[in-house]
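> sequence and predicted structure are below.
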Amino acid sequence: MTENIGVLGKKPSQRTGVERVVNAPLPTVYGKFQAVGYLDHDRGDEQVALVYGDIGTDQVLTRLHSECLTGDAFGSQHCECGDQLASALRAVAAEGAGVVVYLRGHEGRGIGLLAKLRAMALQAEGLDTVEANLALGLPVDARDYGVAAGILRDLGVESVRLMSNNPRKRDALQRHGVQVTEQVPLLIPPCESNITYLRTKRERLDHNLPHLDAVAHWS
């Protein structure tokens, strides 16, 4: 893997409000990545893109991963987020090139950690994930992908093969000027702890999760 990835030698982008601050090697259990750190001047968030290999500009295998402390760090089975992150990192390493943009500020589909935990408590009482957010007076999905598009443009990426089951994420990225040439499924086997959550994502949030049909017998 080379040290110069995409267009990392150029000056940080200012027109998007995203400033590239640092590029550091990051050896992981999945392979040797470059961690490219950004500052989102609009929101004040610190962001990171994990870049593997020479990514080029077109049809770059890409994952936009929303921060999920409970899933990514603690291995929660309430969602599939941790497994999706691991699968995406393995996929770009197997591909030989790709990007995983880890989006901070997206916790709980953008409502924040404490609000997400409150929503999870309501789900334990019988509400689904959509109903729980609304019961708290919060949006169902408050995420914005403008910063992700800015990061990809700074890396020189013009089009992606997007690892996601969420067509709304694809549409949002395209609205921000990054072409999605393919939506690559990222399907994680469900468990009894997350099957209701995943069914809600399919039925109420338009996620493409055909593998859930195989566990139709679960209540």
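Sure, I can see it. Numbering: from 1, shown residues only.

> alpha carbons only for contacts and neighbour counts from here, please
OK.

> what residues does the helix or strand that contains Thr62 touch?
Under the criterion of DSSP states H and E, Thr62 resides in strand 60-66. For strand 60-66, contacts defined as Cα atoms under 8 Å, 6 or more residues apart in numbering pick out 85, 88, 92, 95, 97-107, 109, 148, 157, 159-164.

> going by neighbour count, which of those residues are buried?
85, 88, 92, 97-107, 109, 148, 157, 159-164 (16 or more other Cα atoms under 10 Å).

> give me the subset of these lying in strands.
Gly98, Val99, Val100, Val101, Tyr102, Leu103, Ser159, Val160, Arg161, Leu162, Met163 (DSSP state E).

> could you export those residues as CSV, including distance to Val36?
Shown next, in CSV, are those (distance: Cα to Cα, whole Å):
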residue, distance to Val36
Gly98, 13
Val99, 10
Val100, 10
Val101, 9
Tyr102, 10
Leu103, 12
Ser159, 19
Val160, 18
Arg161, 20
Leu162, 19
Met163, 19
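
> use this one as the comparison:
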Amino acid sequence: MTENIGVLGKQKSAQSRGAERVVNAPLPTVYGKFQAIGYLDHDRGDEQVALVYGDIGTDDVLTRLHSECLTGDAFGSQHCECGDQLDAAMRAVVAEGRGIVVYLRGHEGRGIGLLAKLRAMALQAEGLDTVEANLALGLPVDARDYGVAAEILHDLGVASVRLLSNNPRKREALLEHGIKVSEEVPLLIPPCENNITYLRTKRERLDHHLPHLDAVAHWS
């Protein structure tokens, strides 16, 4: 992999916008060899990473903005589809030959944090849906901010993306921050009995595009 990842060779700092590029290291994975580019978000104090594959160029870059999910990404939770989405996104980027997975720290539980997410999951086990559970805890339904993701993409020289997402808020956030979304690429994971209610709530109350759920209408 060459060093001209967008404007990587220039080592441009995004510190003035809140995100400072700190390190660029090779990261061999089971999917392929990525470059792990680490950023410090000075506004929020989070450490962020962009996994970059191939010479990405500037336009129509296949991109995933992946919200941190310890239970799904690391533990294989079937409460959500996050781990499978991360796996599918990394495979898609490698198959494309170029692309970016921005892994967004501080987004655990749609921005409420790990312990609050676990409390919300406990309430969901008692019958509340994911939106009702957050509200019952006095927390926002979705507290995520995608500004730092846009800053990272700007720093990498990206002007437009093909966005791997079912969430229209991600597209809107990138557009607001000057990143063109040339295409929305669905990232549909087959549901299971443990997450079908959660996914239906995401579709019905959070406006996620999940048309494949119609095929499993027989599950309660």
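In hand now; what should we look at? Here the structure is a predicted model, which means the values were calculated and not measured.

> TM-score for these two?
Overlay of the two chains. TM-score (TM-score structural alignment, normalised by the length of structure 1): 0.99; 219 aligned residues with a Cα RMSD of 0.7 Å.

> picking up where we left off before, so the strand holding Thr62 of structure 1 versus strand 98-103, what angle?
In terms of direction (axes from the mean of the first three to the mean of the last three Cα atoms, to 10 degrees), strand 60-66 of structure 1 departs from strand 98-103 by 20 degrees.

> mean distance between the top helix by length along structure 1 and structure 2 after superposition?
For structure 1, the helix that runs over the most residues, judged by DSSP state H, is helix 81-95. Compared with structure 2 after the fit, helix 81-95 of structure 1 shows a mean deviation of 0.3 Å (mean Cα distance after the TM-score superposition for structure 1).

> let me see the ranges of the helices in structure 2.
Counting by DSSP H, the helices of structure 2 are 82-96, 108-111, 114-125, 130-136, 147-155, 168-176, 196-205.

> looking at those helices, which is buried most?
helix 147-155 (a mean of 23; mean count of other Cα atoms under 10 Å).

> chain center to that helix: distance?
The chain centre lies 13 Å from the centre of helix 147-155 of structure 2; the measure is Cα atoms, centre = their mean, to the nearest Å.

> now do it against helix 168-176, angle only.
50 degrees.

> compared with structure 1, how much does helix 147-155 of structure 2 deviate?
Mean deviation for helix 147-155 of structure 2: 0.2 Å (mean Cα distance after the TM-score superposition for structure 1).

> just the residues contacting that helix, thanks.
Contacts for helix 147-155 of structure 2 (Cα under 8 Å, 6+ apart): 7, 12-14, 17-19, 39, 41, 50, 65, 102, 104, 159, 173-174, 177-179.

> again, but for stretch 156-174 of structure 2
5-8, 57-65, 89, 146-147, 150, 153, 178-188, 207-210.

> again, only this time at 6 Å
6-7, 58-64, 150, 179-187, 208-209 (Cα atoms under 6 Å, 6 or more residues apart in numbering).

> show me what contacts Asn208 of structure 1?
Asn165.

> name the residue closest to the centre of structure 2, please.
His66 (1.4 Å; Cα atoms, centre = their mean).

> how far away is it from Gly106 of structure 2?
11 Å (Cα to Cα, to the nearest Å).

> just list the residues touching the residue of structure 2 most remote from its centre, thanks.
Distance from the C-alpha centroid of structure 2, by Cα atoms, centre = their mean, peaks at His218 (29.5 Å). With contact set as Cα under 6 Å, 6+ apart, His218 of structure 2 has no partners.

> from Arg200 of structure 2, how far out is it?
Applying Cα to Cα to His218 of structure 2 and Arg200 of structure 2 gives a distance of 13 Å.

> and if you look at Ile100 of structure 2?
28 Å.

> equivalent analysis for Asp55 of structure 2, please.
For Asp55 of structure 2, the distance to Arg200 of structure 2 - Cα to Cα - is 37 Å.

> now swap in His209 of structure 2 and tell me
10 Å.

> what do you get for Leu213 of structure 2?
7 Å.

> then Ile189 of structure 2?
13 Å.

> ok, now Asp73 of structure 2?
Taking Cα to Cα, one finds Asp73 of structure 2 at 20 Å from Arg200 of structure 2.

> for Val22 of structure 2, same thing?
39 Å.

> before we move on, what about Asn194 of structure 2?
Asn194 of structure 2 is 12 Å from Arg200 of structure 2, by Cα to Cα.

> Val215 of structure 1 versus Cys191 of structure 1, what's the distance?
Taking Cα to Cα, one finds Cys191 of structure 1 at 9 Å from Val215 of structure 1.

> with Gly137 of structure 1 instead?
32 Å.

> repeat for Gly75 of structure 1
Gly75 of structure 1 is 22 Å from Val215 of structure 1, by Cα to Cα.

> what of Arg109 of structure 1?
From Arg109 of structure 1 to Val215 of structure 1 the distance is 25 Å (Cα to Cα).

> and for Glu131 of structure 1?
23 Å.

> same deal with His78 of structure 1?
Counting by Cα to Cα - His78 of structure 1 and Val215 of structure 1 are separated by 16 Å.

> looking at those two, which is more packed in?
His78 (18 against 13; other Cα atoms under 10 Å).

> quick one: the spatially closest residue to the more buried one that is not a sequence neighbour and Glu158 of structure 1, what's the gap?
Excluding the flanking residues, the one nearest His78 of structure 1 by Cα to Cα, 6 or more residues apart in numbering is Asn194, at 4.8 Å. Going from Asn194 of structure 1 to Glu158 of structure 1 by Cα to Cα gives 35 Å.
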